[in-house]
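S.K.: what follows is a predicted structure for the sequence shown.
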Amino acid sequence: MSSQRNGVVGLLKTRMGSQNVDSGSLIVLHCIIHQEALCAKTINFQHMTNIFVKAVNFIRSRDLNHRELQQLMADIDAENKEWKCDLAFLVDITNHLSALNLRLQGKDQLINEMFSLIKVFQIKLRLWESQIRNQNPAHFPTLKNHDTSNLQYHKYDDKLAVLREEFSERFGDLKNHSQAIEVFASPSSVDVTAISEDMQIEIIELQCNDELRKKFDDSSVYQFYKKHVLATVYPKLSAHARKFMAVFESTNVCEQLFSKMNRVKNKYRSSFTDEHLESILRIATSPIQPDIDELVSQM
């Protein structure tokens, strides 16, 4: 997607160059959901996960029921305590990462909302790292329910540190736009001295407008810019907002479209024209609910 030559970004820059449009203002971000998934892969417990995956596959292949699985786990003796604690830690951190992933997949999210979720999770990682270092698994309930006496907590501390550093590195491109995102998300409270000079006057005027500040507090960011920030009054801020509202923070929408296209254009519909496919995909992806009765009445 972000290849400088063959990806979408490269094609856009080439097109902008052919139209004599400055491509320097183009916001380039990697898919946030994919970056989060890549960060999750740094939690490496292969010595334990390989055995666990084989065990699960074996159980499924032999149709063992849940009661037999419970008996199998009960038969594991005390010398496997460390292995079980590793598994408990992996379960907990996977649950935390899965919860973040689900929130990132929420519909109609703007870039500032997803950036906020990432920042919050990074703060959580620092907290968990500090607590685990002090042998406090407060936010790891599965691990907490196990016998952690004489447990080497430092290896979990190290795993969390690696994960935190991976988040910081992979979301560096997002952090580079943090100031501009703050202007977009919080124009009524942003520090005027810290922002671009070409928007300072407009931001001051907005912050001194009590009615506009109230409307910002009472509406979503999208509705605020759509209804209340007029391009004739705030041309710089309006253009800034349109740019960040247009950011594709994830490829999730594109992937959903491809999935729908694969379901529509199958081997039994190979004679579809591009025009038919485009029309069907437009209907399949539109949030507008059709009034079937009205459509039938016009036939």
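M.R.: Looks like it arrived, so ask away. What you see is a predicted model, and the numbers here were worked out from it, not measured in a lab.
S.K.: going forward, measure contacts between C-alpha atoms and count neighbours the same way
M.R.: Noted.
S.K.: which helix or strand contains residue 48?
M.R.: Using DSSP states H and E, the element containing residue 48 is helix 46-61.
S.K.: what's that helix packed up against?
M.R.: helix 81-104 (3 or more Cα pairs under 8 Å, 6 or more residues apart in numbering; DSSP states H and E).
S.K.: number of nearby residues for residue 219?
M.R.: 12 (other Cα atoms under 10 Å).
S.K.: in the helix or strand containing residue 33, which residues are buried?
M.R.: Per DSSP H and E: residue 33 is located in helix 32-40. If you call a residue buried by 16 or more other Cα atoms under 10 Å, then helix 32-40 has these buried ones: 32-33, 36, 39-40.
S.K.: take the one below as the second:
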Amino acid sequence: MAKAKKPHSIGETLIKPCLVSCAGILLGESAVSKMKQVSLSNDTVKSRIFDMSCNTKSQLLAKVKASPVFAIQLDESVDVANLSQLIVFVRYVHDQSIEEDLLFCRPLETTTQAADVMQLVEVTQFLEQRNKGDLKAAVSDEVFQCRLAFLADMFSHLNELNRKLQGVDSDIIGHRDKVNAFVSKLELWRGKFETGRSATVFPTLARISETASGVSDVLKNEVIIHLNRLLDEFQHYFPDFKSDNPMMVDNFPKEAEDIEEQFLDLVHDSAAKAVFAEKSLNAFWATMHGSYPRVAVAALTLLVAFPSTYLCESAFSSMVEIKTKSRNRLIDLESDLRCTISKVEPNIEALVKAKQMQKSH
């Protein structure tokens, strides 16, 4: 029920009646009486979900404590009851790989006032725009259409980059490479636009400009200015991405001479080269922790960092499905959320041994 993000009450109202009916058809009345003794009440289901959540959390904390390095990421959002929920994820090294999981979810005492303000501003701007009498004329203007077409193409490229930066099992070095590639593309597109070779890069603009009077010099200058500003923004938000690869031996701290020597031992290790060819970057360095601990820790410190907010965003999507309008009194989401998204499986056998059979009242 927790994995399916369903209300706890369906255990008693839906699942148990189905089980009783199936038991009667397949196994007879003796099985029906036994099935009726199984407790699936709202409180029982909530208690079992809490137990499984505690069990998986204990396993997770043990893994994090055993990890040579770890990183945390946190974000907050407002649920359907206007209650701020803080979500924290942890990324750590375990079993020769880098893993990530939900650390905890806690309700906050205050609401997200900034989000409320932004919603008010957006509505106000929309109403002001609807009251403008020249809106239709602006949309029909050829220059406006070309500007809109360019923005459509540009956001298409940005969305493609955003998709590449999403997903699990990624690392900050891979994201660094993707961002650097996009910055190089911006420089290429700027050059193509200046020389009139941008049709393949901005197809919507090319199509609209064919029906219009072409791309004017004014619009061309606006596009070039916009691309220059995008380049400035990327360089502002990612100032270190153009620097040398942080994994180069020359970039290790000068006082850490033993790391440099250990790194050179690794470079000339034929067995390590074979492992590198077979495994991902994260798995390779997690594997090397036993043989080359100091170099591996230096590498894992970079790789264990969260490259994006994808996990938090996914968790908030699950939170919306769990806490609906019909369940708006649900305050503590951690147990349900952990059972929904955690990669750590609860130890059911240990949980069952700790419990005694309870008859339904």
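M.R.: Arrived safely. None of these values were measured; they are calculated from a predicted model.
S.K.: TM-score for the pair, please.
M.R.: For this chain pair, the superposition-based TM-score is 0.60 by TM-score structural alignment, normalised by the length of structure 1; 216 aligned residues with a Cα RMSD of 3.9 Å.
S.K.: which residues touch the helix holding residue 33 of structure 1?
M.R.: For helix 32-40 of structure 1, the external contacting residues (Cα atoms under 8 Å, 6 or more residues apart in numbering) are 94, 97, 101, 104-105, 114, 163, 166-167, 170-171, 249-250, 252.
S.K.: what angle do it and helix 81-104 make?
M.R.: For helix 32-40 of structure 1 against helix 81-104, the angle by axes from the mean of the first three to the mean of the last three Cα atoms, to 10 degrees is 170 degrees.
S.K.: distance from helix 32-40 of structure 1 to the middle of the chain?
M.R.: In this view, helix 32-40 of structure 1 has its centroid 8 Å away from the chain centroid, taken as Cα atoms, centre = their mean, to the nearest Å.
S.K.: let me have the contacts of helix 32-40 of structure 1 in JSON lines, extended by distance to residue 194 of structure 1 and neighbour count.
M.R.: Below are the contacts of helix 32-40 of structure 1 laid out as JSON lines (distance: Cα to Cα, whole Å; neighbours: other Cα atoms under 10 Å):
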{"residue": "94", "distance to residue 194 of structure 1": "38", "neighbour count": "14"}
{"residue": "97", "distance to residue 194 of structure 1": "33", "neighbour count": "16"}
{"residue": "101", "distance to residue 194 of structure 1": "32", "neighbour count": "18"}
{"residue": "104", "distance to residue 194 of structure 1": "28", "neighbour count": "21"}
{"residue": "105", "distance to residue 194 of structure 1": "31", "neighbour count": "15"}
{"residue": "114", "distance to residue 194 of structure 1": "22", "neighbour count": "20"}
{"residue": "163", "distance to residue 194 of structure 1": "30", "neighbour count": "20"}
{"residue": "166", "distance to residue 194 of structure 1": "28", "neighbour count": "19"}
{"residue": "167", "distance to residue 194 of structure 1": "25", "neighbour count": "21"}
{"residue": "170", "distance to residue 194 of structure 1": "25", "neighbour count": "16"}
{"residue": "171", "distance to residue 194 of structure 1": "22", "neighbour count": "21"}
{"residue": "249", "distance to residue 194 of structure 1": "24", "neighbour count": "23"}
{"residue": "250", "distance to residue 194 of structure 1": "28", "neighbour count": "20"}
{"residue": "252", "distance to residue 194 of structure 1": "33", "neighbour count": "18"}
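S.K.: can you map out the helices along the stretch 51-200 of structure 1?
M.R.: Ranges of helices in the stretch 51-200 of structure 1, per DSSP state H, counting those that start in this stretch, are 66-74, 81-104, 111-133, 141-144, 154-170, 172-175, 178-185, 197-207.
S.K.: who wins for proximity to residue 226 of structure 1 among those helices?
M.R.: Residue 226 of structure 1 sits nearest to helix 178-185 of all the helices of the stretch 51-200 of structure 1, at 12.6 Å, using Cα to Cα.
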